[in-house]
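A.B. asks: A structural model of the following input is requested.
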Amino acid sequence: MINQDTICAIATAQGGAIGTIRVSGKDAITITEKIFRPFKKDKILHEQPAYTLTFGKIIDHEEVIDEVLISLFKAPHSFTGENSVEITCHGSTYILQKVMELLIKNGCRTAQPGEYTQRAFLNGKMDLSQAEAVADLIASTSAATHRLAMSQMRGGFSKELAELRNQLLHITSMIELELDFSEEDVEFANRDQLKALADKIEQVISKLTNSFSVGNAIKNGVPVAIIGETNAGKSTLLNALLNEDKAIVSNIHGTTRDVIEDTMNIGGITFRFIDTAGIRETHDTIESLGIERTFQKLDQAEIVLWVIDAPTATEQIQQLAEKIVPRAQSKQLILVFNKSELINESERKGLEALAQTHYPSLTSIFISAKEKEGVEQLEKLLTNSANLPTVTQNDVIVTNMRHYEALTKALEAIHRVQDGLEMQISGDFLSQDIRECIFHLNDIAGEVTNDMVLQNIFKNFCIGK
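C.D. replies: Now for the predicted structure:
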């Protein structure tokens, strides 16, 4: 249900030269007129056409608060679908708060987080997947995340879902028509054609579901686990990659006892680096929990940097290889020989030969995290290992966990339809599974989403959007 209140909020960050206040609702224009005086007396705000700017001043009784520009939007042709006004003033905290105070005194209330976008959704200006893309666009930190958010906000994902729903409705309408004429034993839907169509739909849903691993990596960062024995230089490497002292560095074994995470953009790709507790035999309860989490993060990572202390590399490889290599077979495992400044050329060649002999499929690199030597080469190796596709604004890639869960359920339903067609089960059971598939696709667009889900989605938006 759409709230009829007129809402207002500051839509710009503090500290800028210019500030913007958004007002939306049935009375947005009349409330703004109560505190606004145009410099040209004939420029009465409610008489101005939509999409125009009016120059004037905000007043409190006879005191001038600021000279402002008013942008005018009239329902239904606005972002929210309601009458809307944007007040552009100077960015002073006092001015912005004073204008807000005057708007509230004259009938507005302060907007809730995401309420403007929520109203746009409720007024049919966008579906729910497009509304969620607004938050993704604001939060985008790379060219790839920006392109994906723009594609979804422009309706690329929505068009794909609409096409799937139309095809599924065609199937179920044919089957349900047969049910209406069940006594005459009439077949309106050729089962071979229905099977071919169901197979086609299954391929599209599978493709969207499988794209989530790529979309999640682009949106949240490719997870990179930094693992190895204690004192191998994992925390020093993390600090060198981030170019800041994020993790405590010490010669004392077992300094890192918990997981430390941070993200960084390298070559247009966001990486989520995870510094883990050093692996060793220990009777310390807390350190043991940290080591257990190390292996959990190894399982979750897509790229694993096995940091090895170069002077004692042979010993470390013998001790940890059986614990690390089998668990990282499906991942990009990189051997990082750290503290290379402490070994000579002959020892380096010996380690290269060792790695080539025992792990010919793995990539190895020599670095000095302390001196930041080889770190740039490691960054290039990371971008190559990420193996992410080039993303355009026309690509439809799933990045949202809620969408992924709905698509997974839709995929299970269409698999039951395929099995049912194969086993020639009754049309009413087929129709039930098809409608369940449609239900989950509609859930993504927001056609069947309940108020609790909406509240959970929009509460994560910033105020003013």
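A.B. asks: C-alpha only now, for contacts and for neighbours.
C.D. replies: Will do.
A.B. asks: Quick one: the strands in the chain, in order.
C.D. replies: Shown for the chain, the strands assigned by DSSP state E span residues 7-10, 18-24, 36-38, 53-60, 63-73, 84-90, 109-110, 222-228, 260-266, 269-275, 303-309, 332-338, 363-366.
A.B. asks: helices and strands around the fourth one, which ones?
C.D. replies: What that stands for is strand 53-60. Contacting strand 53-60 under the criterion 3 or more CA pairs under 8 Å, 6 or more residues apart in numbering; DSSP states H and E are the following elements: helix 28-35, strand 36-38, strand 63-73.
A.B. asks: Give me the contact list for the longest one.
C.D. replies: Think strand 63-73. 29, 48-59, 83-90, 95, 98-99 (CA atoms under 8 Å, 6 or more residues apart in numbering).
A.B. asks: that older thread, tell me which of the helices and strands packed on strand 53-60 sits nearest to Gln300.
C.D. replies: Nearest to Gln300, of all the helices and strands packed on strand 53-60, is strand 63-73, at 47.9 Å by CA to CA.
A.B. asks: re earlier: in CSV: the strands of the chain, plus mean neighbour count and distance to Gln432.
C.D. replies: Converted to CSV, these look like this (neighbours: other CA atoms under 10 Å; distance: least, CA to CA, whole Å):
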stretch, mean neighbour count, distance to Gln432
strand 7-10, 25, 43
strand 18-24, 23, 42
strand 36-38, 21, 58
strand 53-60, 18, 54
strand 63-73, 19, 45
strand 84-90, 23, 44
strand 109-110, 18, 45
strand 222-228, 27, 39
strand 260-266, 15, 45
strand 269-275, 24, 42
strand 303-309, 26, 42
strand 332-338, 23, 43
strand 363-366, 19, 51
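A.B. asks: To compare with the earlier structure, here is another sequence to fold:
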Amino acid sequence: MTLQDTIVALATPSGTGAIAVIRVSGPEAITVVSGVFESVSGKDIIRQRSHTIHLGTITDDGKIYDQVLLSLFKGPHSYTGENTVEISCHGSGYIQQQIIQLLLRKGCRMADAGEFTLRAFLNGKLDLSQAEAVADLIASDNEASHQVAMQQMRGGFSNEIAKLREELLNFASLIELELDFSEEDVEFADRSQFHELLNRIEFVLKRLIDSFAVGNVIKNGIPVAIAGEPNVGKSTLLNTLLNEERAIVSDIAGTTRDTIEDELVIGGIAFRFIDTAGIRETKDVVESIGIKKTFEKIEKAQVVIYMIPRLTEGENPQLIMQEINKIRNQYPQKMFLTIANKADLYSESEKAQLTSLIPDVLFISARENKGIDGLREKLLSFVSTGALRNNETIITNTRHYNSLLKALEEVQKVQFGLNSGLSADLMAIDIRQALYYFGEITGQVSNDELLGNIFLKFCIGK
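C.D. replies: Predicted structure coming up:
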């Protein structure tokens, strides 16, 4: 795939604002813009140095469209690797469209989604995983997802994969050389060193694959279902966590008929809280639908906060345990947190009795905002953020995850062949496949369909 024409697009969000940036990139970018730009100092921008800014007006046939700042980047020293001009104009939607239409009339083409970053990839300014990280960086809405995207865009993941691929490629070359001298019965590749390399590659691949679980959580947020019987304070807890009246609160059991969702960032990690309808036996048709949705949301959640009611005098605490165990047994793979709300109403003896039944119970008062910090800390403890603190590579992309799985499978085939004394020609086949899947991640192996699918997800102007 080669792109030789000159493209234009709005690089800032569409709509009215103080300033808008229109980006032009391609072999004729500077020439096209110079035809409609008049510098206040009379300079010819074609003759100006790269990475300079110029004040002037966008003009055509005596009509002045706007006074602008023009940023000049000459290839290959630009984001795309091509001649690039960025026009900072006033943010009127009318002005934006007039300038873009003028540039289209002068020979530019409207850029496709992600085409500027696609050109950066094709011109060797970014590898494919770094290009995908650009989209993740734009979409990041919390500290953790921003940190992971920045690390990947700066080449942390690419460098790790490139190093493994280079070492494997060196041994592959020696294996291939042995095939050329098969009649001589010689070994150029040290089998003990090759075995150590394969073990090291397997270890790194498994670590990267395991990091996807954390990466997926960081990228998409952790869904947390708040469940329990009616009127135990689920909606009050949601409102307290979000610090706003998001859910209707009343003393009438069954007030919440539908699920209510909102997101909160805790310690840089996004949590998506879901307030659900109270779980109980009911003949109310609408409430029954809400309870059915409750179990659907619990099914999709990673963490379940189960709020228990305060025991009344003479009430059997085993009934609460039965309900808790019923939910836990129904969803054994979920992270489960039991909360006793209205803690200010419990006596110390009642707390001790409940703790003896449920050792990990957490006492809070949602209405009084007590114990909420402890709840936040408990939720954070469910997420392994050690990799973030240690700045380790974390995988968040499903495409990368699939390629890593396939590469690991091929590496394990090579290990089996090496341990079994398999012939070099058969091992070479598996090595080539492992190298292929490494190359898929960074874009050393790619096709137009793959690139189209990746860059289609980008926004126009990036």
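A.B. asks: Nearest residue to the spatially most central residue of the first structure in space, ignoring adjacent ones along the chain?
C.D. replies: Most central in the first structure under CA atoms, centre = their mean is Lys219, positioned 4.3 Å from the mean C-alpha point. Computed as CA to CA, 6 or more residues apart in numbering, the closest residue to Lys219 of the first structure that is not its neighbour in sequence is Thr145, at 5.6 Å.
A.B. asks: Ile218 is in contact with the one you found, correct?
C.D. replies: Yes - using CA atoms under 8 Å, Thr145 of the first structure makes contact with Ile218 at a distance of 6.2 Å.
A.B. asks: what's the average per-residue distance for the longest helix along the second structure once overlaid on the first structure?
C.D. replies: As assigned by DSSP state H, the longest helix anywhere in the second structure is helix 191-220. Following superposition, helix 191-220 of the second structure is found to deviate from the first structure by 1.4 Å on average (mean CA distance after the TM-score superposition for the first structure).
A.B. asks: ok, and for that helix, which residues are buried?
C.D. replies: 194, 197-198, 201-202, 204-205, 208-209, 211-212, 214-220 (16 or more other CA atoms under 10 Å).
A.B. asks: re the thing from before, residues touching the residue nearest to the centre of the first structure, list them.
C.D. replies: For Lys219 of the first structure, the contact set (CA under 8 Å, 6+ apart) comprises Ser140, Thr145, Thr270, Thr399.
A.B. asks: Which of these are still contacts in the second structure?
C.D. replies: With both residues aligned by TM-score structural alignment, their matches' CA atoms under 8 Å, the contacts of those that the second structure also has are Ser140, Thr145, Thr399.
A.B. asks: can you list these in CSV and add distance to Ser24 of the first structure and neighbour count?
C.D. replies: Formatted as CSV, those follow (distance: CA to CA, whole Å; neighbours: other CA atoms under 10 Å):
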residue, distance to Ser24 of the first structure, neighbour count
Ser140, 26, 19
Thr145, 29, 27
Thr399, 30, 26
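A.B. asks: Quick check: of the residues you listed, which lies closest to Ile438 of the first structure?
C.D. replies: Here the nearest of those to Ile438 of the first structure, counting by CA to CA, is Thr399; it sits at 20.4 Å.
A.B. asks: contacting residues for the aligned partner of Gln97 of the first structure in the second structure?
C.D. replies: Aligned counterpart of Gln97 of the first structure in the second structure: Gln97 (TM-score structural alignment). The contact partners of Gln97 of the second structure, by CA under 8 Å, 6+ apart, come to none.
A.B. asks: From Leu241 of the first structure, how far off is Phe157 of the first structure?
C.D. replies: Using CA to CA, to the nearest Å, Phe157 of the first structure is found at 35 Å from Leu241 of the first structure.
A.B. asks: ugh, wrong one, I meant Gln4 of the first structure
C.D. replies: For Gln4 of the first structure relative to Leu241 of the first structure (CA to CA), the value is 51 Å.
A.B. asks: Check which helices and strands the longest helix belonging to the first structure sits against.
C.D. replies: If you go by DSSP H, the first structure has its longest helix at helix 156-180. When contacts are defined as 3+ CA pairs under 8 Å, 6+ apart, helix 156-180 of the first structure sits against helix 128-139, helix 191-210, helix 427-445.
A.B. asks: Met264 of the first structure is nearest to which of those?
C.D. replies: The closest of these to Met264 of the first structure is helix 128-139. By CA to CA, the value is 14.4 Å.
A.B. asks: Flag every buried residue along the closest one.
C.D. replies: Residues Leu128, Ser129, Gln130, Ala131, Glu132, Ala133, Val134, Ala135, Asp136, Leu137 are the ones in helix 128-139 of the first structure that count as buried (16+ other CA under 10 Å).
A.B. asks: Name the nearest of the residues you listed relative to Leu289 of the first structure.
C.D. replies: For those, the nearest to Leu289 of the first structure is Asp136 (34.4 Å; CA to CA).
A.B. asks: just checking, that closest one touches Ala149?
C.D. replies: Yes - at 5.7 Å, Asp136 of the first structure counts as touching Ala149 under the criterion of CA under 8 Å.
A.B. asks: Now render the buried residues of helix 128-139 of the first structure as a markdown table, adding distance to Ala162 of the first structure.
C.D. replies: Formatted as a markdown table, these follow (distance: CA to CA, whole Å):
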| residue | distance to Ala162 of the first structure |
| --- | --- |
| Leu128 | 13 |
| Ser129 | 12 |
| Gln130 | 13 |
| Ala131 | 16 |
| Glu132 | 17 |
| Ala133 | 17 |
| Val134 | 20 |
| Ala135 | 22 |
| Asp136 | 21 |
| Leu137 | 22 |
